[in-house]
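>>> following is a predicted model, sequence given first.
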Amino acid sequence: MRHLIPVLALLGLTATAALASPGDQRPGHRAEKPASVELGVRPFFLVDDMADSRLKQKLQQCAQRGQFTARDFSIGHRGAPLQFPEHTVESYTAAARMGAGIVECDVTFTKDKELVCRHAQNDLHTTTNILVTPLAVKCTTPFVPATLDADGKVVTPAKVECRTSDITLAEFRTLRGKMDAFNPAARTPQEYLGGTANFRTDLYSGLTSGTLMTHAESIELFKRLGVKMTPELKSASVTMPFDGFTQEAYAQKMIDEYKQAGVSPRQVFAQSFNINDVLYWVRNEAAFGKQAVYLDDANTVADLPGRNELVDYKSQGIQIVAPPIFALLSTNAAGDIVPSQYARDARAAGLGIIAWSLERSGLLADGNNGFYYQSFDSAIQTEGDVMRVLDVLARDVKVMGVFSDWPATTTFYANCAGLR
């Protein structure tokens, strides 16, 4: 347990109040539900940065009350990866400390078909220290250094691919999590591990943090932290079936681990980008299927489903859709942020809506804010406009919740807006 003490101190927890390591997820090593929500300074910075408006006045008044509680509207996307390595004990605990009422474990599997928390089956080279461990030799694609020209510009970027399916669970447990990043100009594996975006930090990615977890261990941690759970069944990088492990068995195994842990289906929002996974749960695990979430993988507005397709989702038993934020928002002639056509169609179809993901786009005031803001970027002028985005999503689109990389922001807004 010694290796977590520095991180726990940063989170305001005692060493006895949190899980030690994946190997210590057993009675006697318990992480308790945080006694209070600690928002830190960011939500208040965002409010101060807003242009004058009635919303800003309302949020300023709310900030003065100073007492906040966890809310289901606030969903910890991969935990709290704006500052902590994603899908780690430290990231999950930070999310709960900031009042996320629901926390996400993205689910994939190892070579021996054990479920673990990783955003992708093939991201170990960007989210862990695998390249500087003996396990690097087991990677699907060994490290190939970048080729640079005489001026140091990249001619061909560094290449490598390491999958959870390359290693066993026992080997997975030896790794440490780091911020999801890489250096395309790397000439060595050590250099490749760099590249963290300048709006994130490596402060909590040292040898004392980045504790990886199995899916089952995440369930136990979430139970102890008192949060609901939203596992996402990730697409496999290997061909399925994998050594006899079918897609259906994969989807079933994820649900079985909740049942084995005695978790009520009402506490679980199973997700997938694969509609067949969602329909499998709807048809074979009705209690969990009631609030299974179909994730939309649209890259542009033109890729989004129309009203008839959304109605068809509902007719098949899907109750909740989760598109990226840009799918739900647009601008009107006056330049105001307003609900999109997709948002209106999804509501008309009777679907619940969850939005992803806030706090992933870095600085907003410089414009060109990329994927999540593409349909309404012209309306974004300051960092504080995040609060305007949340207000339209909650008040006008009426989303059930919002994924965030820094859940303090969504927790604060949900408290001020009276959302559960």
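It's in.

>>> going by C-alpha atoms from here, please, whenever you check contacts or count neighbours.
Fine.

>>> from Leu351, how far off is the residue nearest the centre of the chain?
Nearest to the geometric centre of the chain sits His77, at 2.2 Å (C-alpha atoms, centre = their mean). His77 sits 21 Å away from Leu351, taking C-alpha to C-alpha, to the nearest Å as the criterion.

>>> with Val301 instead?
Val301 is 19 Å from Leu351, by C-alpha to C-alpha.

>>> between the two, which has more neighbouring residues?
Remark: of Val301 and Leu351, Leu351 carries more neighbours, 20 against 16, as counted by other C-alpha atoms under 10 Å.

>>> who does the helix or strand containing Asn276 touch, helix- and strand-wise?
Per DSSP states H and E: Asn276 is located in helix 275-284. Under the contact definition 3 or more C-alpha pairs under 8 Å, 6 or more residues apart in numbering; DSSP states H and E, helix 275-284 sits against helix 247-260, helix 286-289, strand 293-295.

>>> go with 7 Å
Counting contacts by 3 or more C-alpha pairs under 7 Å, 6 or more residues apart in numbering; DSSP states H and E, helix 275-284 is packed against helix 286-289, strand 293-295.

>>> SS state for Asp297?
coil (DSSP: H, G, I helix; E, B strand; the rest coil).

>>> could you give the angle of the helix holding Asn276 to helix 247-260?
50 degrees (axes from the mean of the first three to the mean of the last three C-alpha atoms, to 10 degrees).

>>> ok, structure two:
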Amino acid sequence: MPRTSPLIIGHRGAPGYRPEHSRSSYDLAFAMGADAVEPDVVISRDGVLVVRHENEISGTTDVADRPEYANRRTTKIVDGAEITGWFTEDFTWDELSTLRCRERLPALRPSSATFDDQQPILRLRDVLDLVRAASLERGRELGVVLEIKHATYFDGLGWDMAELVETELADAGWASGQLPLTIEAFESTVLGRLRERGIPAVYIYLLEAAGRPADLLASLGAAAPTYRRTAQPAGLDALVGVVDGISVDKRMILAPDKLGRATGPSAVVGDAHARGMRVFTWTCRPENAFLVGQFRSRGGSGAFGDYEAEWGMIRDAGVDGVFVDHPDLGVDVFRG
């Protein structure tokens, strides 16, 4: 049967309430009614797929407070940006497994930060296994929306992300199409490689509101199309048959003007649907810091604004999936 409401995806679990990508964050997402969760994957020094938002981990783990790793702090160029910190590819999985999760936005989410330093970081295999177990426990089909991070960067270090992901999915029993799997990336090249390998999944191309994809910048330089151009009708035409859909920054739907007033919904959802593609959007968060200006309230950046009104515009645009940090609120607005 066709869906009557968007797929509600726990963005890194339920990070509005628990440190992102922690076991309790994923468990809470399903307890709150999420249809799927989204693990981001990066790589350890010994080729283990690790679940972290970025390969730089000082903001989401206790690594900076571990004196034995002080000499691992370094500066690197990742997708054109200079970043200083601690990087997963400089640690073995055995070393990474000793680290503990921390809230990435403690000033905005102090309640979540009370769970700091209590849980180890996870591998992709851990998340795949826990989602399967949660499906059996809850008696409903639960999915994984797997985001591949920095594929071109890791390729430059000698790692083939497509090969690693294929192997992990096969070993975990997620490569046969029996479980609901979506694979997404900001780089279309790695999606194409996985599709060529025959992994049955829904393939979603992530689009930023600005900038250009790292893989096409590496191969085409200044001729690389911008994400915004890709979201236009001609750009979408080129994606037909290549991916199953797109996932856009919510501002590409809300189309705020210079005064912070939403002028949308824009044409992007209808344009993609007209070409047979699905449309997801990211990320629906209730705090003022993340809302379009007109929906903000008093009380500071961490206070909840009129998120129902903003999310209602996104819902009414007809999106097929939505990433939320607070799955219970997402269920209320998008499924209620």
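Received, thanks. Not measured: the values here are computed from a predicted model.

>>> drop the TM-score for these two in here.
The TM-score (TM-score structural alignment, normalised by the length of structure 2) is 0.78; 293 aligned residues with a C-alpha RMSD of 2.7 Å.

>>> what lines up with the residue nearest to the centre of structure 1 in structure 2?
Correspondence of His77 of structure 1 to structure 2, assessed by TM-score structural alignment: His11.

>>> its match contacts Asp325, doesn't it?
Yes: when contacts are counted by C-alpha atoms under 7 Å, His11 of structure 2 is listed as touching Asp325 (5.4 Å).

>>> residues contacting the residue mapped onto Cys284 of structure 2 from structure 1?
Mapped onto structure 1 by TM-score structural alignment, Cys284 of structure 2 lines up with Leu358. Shown in contact with Leu358 of structure 1 (C-alpha atoms under 7 Å, 6 or more residues apart in numbering): Phe403, Ser404, Asp405.

>>> swap the cut-off to 8 Å and go again
Contacts for Leu358 of structure 1 (C-alpha atoms under 8 Å, 6 or more residues apart in numbering) come out as Ile325, Val402, Phe403, Ser404, Asp405, Trp406.

>>> over to Gly264 of structure 2?
Counted by C-alpha under 8 Å, 6+ apart, Gly264 of structure 2 has contacts Ile253, Leu254, Ala255, Pro256, Met313.

>>> which of the three states applies to it?
coil.

>>> gap between it and Ile8 of structure 2?
In terms of C-alpha to C-alpha, Gly264 of structure 2 sits 21 Å off from Ile8 of structure 2.

>>> just Asp237 of structure 2 next, same as before
On the measure of C-alpha to C-alpha, Asp237 of structure 2 and Ile8 of structure 2 end up 27 Å apart.

>>> between the two, which one's more packed in?
Between Asp237 of structure 2 and Ile8, counted using other C-alpha under 10 Å, the more crowded position is Ile8 (24 against 15).

>>> what's Ala234 of structure 2 aligned with over in structure 1?
Checking TM-score structural alignment: Ala234 of structure 2 goes with Asn308.

>>> so how far is Arg344 of structure 1 from the nearest residue to Arg283 of structure 1 once chain neighbours are set aside?
Nearest residue to Arg283 of structure 1, sequence neighbours excluded (C-alpha to C-alpha, 6 or more residues apart in numbering): Gly289, at 7.3 Å. For Gly289 of structure 1, the distance to Arg344 of structure 1 equals 24 Å [C-alpha to C-alpha].

>>> how about Gln291 of structure 1?
20 Å.

>>> who has more neighbours, these two?
For Gln291 of structure 1 versus Arg344, neighbours defined as other C-alpha under 10 Å are more numerous around Gln291 (24 against 14).

>>> relative to Tyr294 of structure 1, how far out is the closest residue to the more buried one other than its chain neighbours?
Residue nearest to Gln291 of structure 1 in three dimensions, not counting chain neighbours: Phe269, with 5.6 Å by C-alpha to C-alpha, 6+ apart. The span separating Phe269 of structure 1 from Tyr294 of structure 1 equals 10 Å under the rule C-alpha to C-alpha.

>>> okay, these two: which has more neighbours?
Tyr294 (26 against 21).

>>> which residue in structure 2 lines up with the more buried one?
Match for Tyr294 of structure 1 (TM-score structural alignment): Tyr205.

>>> what sits against its match?
Taking C-alpha under 8 Å, 6+ apart, one finds Glu184, Ala185, Phe186, Glu187, Ser188, Leu191, Val243, Gly245, Ile246, Ser247 in contact with Tyr205 of structure 2.

>>> among these, which ones are in helices?
Here DSSP state H is the test, and these give Ser188, Leu191 as lying in helices.

>>> which members of the contacts of Tyr205 of structure 2 are classed as buried?
Burial by neighbour count, 16 or more other C-alpha atoms under 10 Å: within those this picks out Glu184, Ala185, Phe186, Glu187, Ser188, Leu191, Val243, Gly245, Ile246, Ser247.

>>> what's near enough to touch the third one?
Phe186 of structure 2 makes contacts with Lys149, Tyr205, Leu206, Leu207, Glu208, Pro213, as judged by C-alpha under 8 Å, 6+ apart.

>>> tally of neighbours for the residue mapped onto Leu393 of structure 1 from structure 2?
When structure 2 is aligned by TM-score structural alignment, Leu393 of structure 1 is paired with Ile314. Residues lying near Ile314 of structure 2 (other C-alpha under 10 Å) number 22.

>>> element containing Ile314 of structure 2?
With DSSP H and E as the test, Ile314 of structure 2 turns up in helix 307-316.

>>> would you list every one of the helices in the stretch 51-200 of structure 1?
For the stretch 51-200 of structure 1, the helices defined by DSSP state H, counting those that start in this stretch occupy 54-65, 89-97, 124-127, 169-172, 189-192.

>>> which one in structure 1 is aligned with Val144 of structure 2?
Aligned partner of Val144 of structure 2 by TM-score structural alignment: Met229.

>>> I'd say that match and Ser218 touch.
No: Met229 of structure 1 lies out of contact with Ser218 (C-alpha atoms under 8 Å); the separation is 9.1 Å.

>>> intersection of neighbour lists for those two?
Cys105.
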